[in-house]
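Asks: Provided below for reference: sequence and predicted model.
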Amino acid sequence: MTDQELNRQFADYSVAGANSKNPYTFGNWKPLGDTYTPPKYTVFAVQVKNYEYPKVHLDPTRITLVSQQAGREYDPLNRTDILEFYASMIPGYAGNAYSVFQERREILTRTMYPAEDVFSGQEVEGYIVFPALPHDINEFTVYLSDVAIRFDFRQQPVETIDLAYRFQREVFRGYQPPADWVQE
């Protein structure tokens, strides 16, 4: 998802400049002298719809992103990793800064993909968050490993599948940001 999509998704939390409460983007903040906002994370929306199996389990920690150019592998950030970044900005456990931290934590709890089973007829969705990708990566693959689709009587997976999704993105070189980043 682009930062603009995430800012629209959390519109009320993305308008306070450097103090925006949106945990996935910098909101409407721009670095001094720049006309665009750099990405904070690489975010994917994942939706699992189970209409075929009694139970399906996708473990968000078993998802990896691999770049095609250098073969670099990126693991997803969990809720604790993201909250550590924000926890360093609060001076204490009271006041406005702590209130902003609490709201970011609540948004992450509500919106990140949960590590839970998806039973027949259910749909589960959420975000998978990776570190911001370097600008030299324009092709990458997201691997979903060991998606459990059949279980034994002890609820242990007996059949798993691996899924791979390829993505391409436009990479802009030099000081010219992508056109959709520039807001006039």
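Replies: Sure thing, it's come through. Every value quoted in this text rests on a predicted model; they were computed, and no experiment measured them.

Asks: when you work out contacts or count neighbours from here on, use the C-alpha atoms and nothing else.
Replies: OK.

Asks: part of a strand, is V56?
Replies: Yes - assessed with DSSP: H, G, I helix; E, B strand; the rest coil, V56 lies in a strand.

Asks: what is the neighbour count of it?
Replies: Summarising burial for V56: neighbours were counted as other Cα atoms under 10 Å, giving 24.

Asks: structure B:
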Amino acid sequence: MTTPYDGGSREAGASLSLEEPDAGAPAEEASGSPRVTLDDVLAEPAAAPLPARKAQPLGAAMRTARVASIAGRKASIHVRGAEGPVDAQIAPDVDPEVIADARARGDAVLVELCEGEPPLIVAALTTQRPHTLHLKATTVAIEAEQELLLRSGRGAVRIRQDGDIEVVGSRISAASRGLFRIVGRLLRLN
């Protein structure tokens, strides 16, 4: 069986030369180097073995964990990849109540792992939008430059930059344990 190439024919299975031979000399003698065939080019080189990897020192690593219990600045955590609870410290700049809140919500914490040191909790992670948002602080300040709107269903309180305050609701109740004082230049009922 013959295979056509460059206007000629060649026996199937024979090697195809990539170099053009000199008209009067064999291919190996004309160029001074051995003839390169298509089979040589397409042959897969022997894979060199990969060098063995040396064990790297752990250094510092970060992992996520779940808080099992908390007492003061110490916590028992479940680190991903470890069996059973692990004792950990809470970093000095992290408020233990933030970690307790994360435990109550089921949120993960970020743990720093260093060789020869106990695990250190450095942050609480929030990965989902909360169903209930609980703010607790000595002072809570909410500021808006133009307008502040608090809305729930069909009730709303709107405070505008110019001092207008609007309270809208299906039923509005106000009560005072002491003096209930309404002051205005003009009071209008209905």
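Replies: In hand now; what should we look at? These numbers come from a predicted model, not from an experiment.

Asks: quick one: TM-score?
Replies: The TM-score (TM-score structural alignment, normalised by the length of the first structure) is 0.19; 54 aligned residues with a Cα RMSD of 4.9 Å.

Asks: which strands and helices sit next to the one helix or strand E125 of the first structure maps to?
Replies: Here E125 of the first structure sits within strand 123-131, counting by DSSP states H and E. For strand 123-131 of the first structure, the helices and strands in contact under the criterion 3 or more Cα pairs under 8 Å, 6 or more residues apart in numbering; DSSP states H and E are strand 41-49.

Asks: tell me the buried residues in the strand it packs on?
Replies: Neighbour counts using 16 or more other Cα atoms under 10 Å place 41-44 of strand 41-49 of the first structure among the buried residues.

Asks: now those in JSON lines, with distance to R105 of the first structure?
Replies: JSON lines is the format used below for those (distance: Cα to Cα, whole Å):
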{"residue": "Y41", "distance to R105 of the first structure": "16"}
{"residue": "T42", "distance to R105 of the first structure": "18"}
{"residue": "V43", "distance to R105 of the first structure": "16"}
{"residue": "F44", "distance to R105 of the first structure": "18"}
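
Asks: so L113 of the second structure sits in a strand?
Replies: Yes - residue state for L113 of the second structure (three-state DSSP) corresponds to a strand.

Asks: my read: A88 of the second structure touches A75, true?
Replies: Yes - under the criterion of Cα atoms under 8 Å, A88 of the second structure is in contact with A75, at a separation of 5.3 Å.

Asks: and the gap between V147 of the first structure and E103 of the first structure?
Replies: Taking Cα to Cα, to the nearest Å as the criterion, V147 of the first structure is separated from E103 of the first structure by 32 Å.

Asks: more neighbours, these two?
Replies: Set V147 of the first structure next to E103 and count neighbours by other Cα under 10 Å: V147 wins out with 19 against 15.

Asks: wasn't the more buried one part of a strand?
Replies: Yes - with the criterion set as three-state DSSP, the secondary structure at V147 of the first structure is a strand.

Asks: mind naming the longest helix for the first structure?
Replies: In terms of residue count, the longest helix belonging to the first structure (DSSP state H) is helix 96-111.

Asks: so in the second structure, which strand runs the longest?
Replies: When the second structure is scanned for its longest strand (criterion: DSSP state E), the result is strand 60-71.

Asks: can you mark which positions in it are buried?
Replies: Under the neighbour-count rule (16+ other Cα under 10 Å), strand 60-71 of the second structure has 64-68, 70 buried.

Asks: by how many degrees do the very next helix or strand once past that strand and strand 60-71 diverge?
Replies: Tracing the chain C-terminally past strand 60-71 of the second structure and defining elements by DSSP H and E, one meets strand 74-79 next. Relative orientation of strand 74-79 of the second structure versus strand 60-71 (axes from the mean of the first three to the mean of the last three Cα atoms, to 10 degrees): 130 degrees.

Asks: ok, now how distant is the residue lying closest to I70 of the second structure once chain neighbours are set aside from A102 of the second structure?
Replies: Among residues not flanking I70 of the second structure along the chain, S76 sits closest, at 6.3 Å (Cα to Cα, 6 or more residues apart in numbering). Look at S76 of the second structure and A102 of the second structure: by Cα to Cα, they are 13 Å apart.

Asks: give the residues shared as contacts by these two.
Replies: Residues touching both S76 of the second structure and A102 (Cα atoms under 8 Å, 6 or more residues apart in numbering): V67.

Asks: number of nearby residues for E106 of the first structure?
Replies: With neighbours defined by other Cα under 10 Å, the count for E106 of the first structure comes to 12.

Asks: all good on my end, thank you.
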